[in-house]
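Peer 1: only geometry, no sequence info:
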């Protein structure tokens, strides 16, 4: 049987490994980009997989003052589409990282 000291050292090393892996995942998520769209692609929002908005593109045909409310709704829908895709990519990347970890059943990572 392992001594308490050996078990503590192994636990600390495992924790450090998990921390390092999670930092790598967070860096990858910031670099991954997704694009949400609304109105048949007339409004597009590009975001990182962590949800940081990178770009908003609005088709010139939408720039009519009478359509302001519709344009605002399309922008909100595009943001929501990008956020949903970012969440999906984030979950997939976190699942890849945690698949090799000996975590107890039902354990959730703190930011998934």
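Peer 2: Everything's here; your move. Model, not experiment: these values are computed from the prediction.

Peer 1: drop to CA atoms for contacts and neighbour counts, all remaining ones
Peer 2: Will do.

Peer 1: Leaving out the residues flanking it, which one is nearest to residue 62?
Peer 2: Excluding the flanking residues, the one nearest residue 62 by CA to CA, 6 or more residues apart in numbering is residue 71, at 6.8 Å.

Peer 1: mind checking the SS state of the closest residue to residue 80 other than its chain neighbours?
Peer 2: Nearest non-adjacent residue to residue 80, counting by CA to CA, 6+ apart: residue 36, 7.5 Å away. Assigned state for residue 36: strand (three-state reduction, DSSP: H, G, I helix; E, B strand; the rest coil).

Peer 1: how much space is there between residue 36 and residue 75?
Peer 2: Using CA to CA, to the nearest Å, we find residue 36 at a distance of 10 Å from residue 75.

Peer 1: Presented hereafter is structure B, for comparison with structure A:
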């Protein structure tokens, strides 16, 4: 069995790796689309919105409600993809750790 210093050292290294992984998530970019690509949202895997693109054909006062719905849908699509990218990156980091079922990192 490992002594307490070994366990604390390992925990410290895991914490450092988690911190690095969290910082790296902001560099991963995902793209959400709606309306067949008429509205596109770019976001980081951390959920930060990077950009928004709206096709010129949607810019009409009469279509304002439709455009707003498409923007909401694109944001939601980007958020879903950001969550998936984040989960994938964190799974790589914790792959070798003996964590109990359902235990999620970071805390």
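Peer 2: Yes, it's here. What you are looking at is a predicted structure, and each value in this text was computed from that prediction instead of being measured.

Peer 1: Alignment lookup: the residue nearest to residue 80 of the first structure to the second structure.
Peer 2: Under the alignment (TM-score structural alignment), residue 36 of the first structure pairs with residue 32 in the second structure.

Peer 1: Please verify my assumption that its match contacts residue 72.
Peer 2: No - using CA atoms under 8 Å, residue 32 of the second structure is not in contact with residue 72, being 10.3 Å away.

Peer 1: Name the residue in the two with the higher neighbour count.
Peer 2: Neighbour tally, residue 32 of the second structure and residue 72, criterion other CA atoms under 10 Å: the higher count belongs to residue 32, 22 against 15.

Peer 1: Pull the contacting residues for that one.
Peer 2: 40, 41, 42, 43, 74, 75, 76, 77, 78, 79, 81 (CA atoms under 8 Å, 6 or more residues apart in numbering).

Peer 1: mind redoing it with 10 Å?
Peer 2: Counting by CA atoms under 10 Å, 6 or more residues apart in numbering, residue 32 of the second structure touches 39-43, 52, 71, 73-82.

Peer 1: lining up these with the first structure, which overlap?
Peer 2: Retained in the first structure by both residues aligned by TM-score structural alignment, their matches' CA atoms under 10 Å are the following of the contacts of residue 32 of the second structure: 39-43, 52, 71, 73-82.
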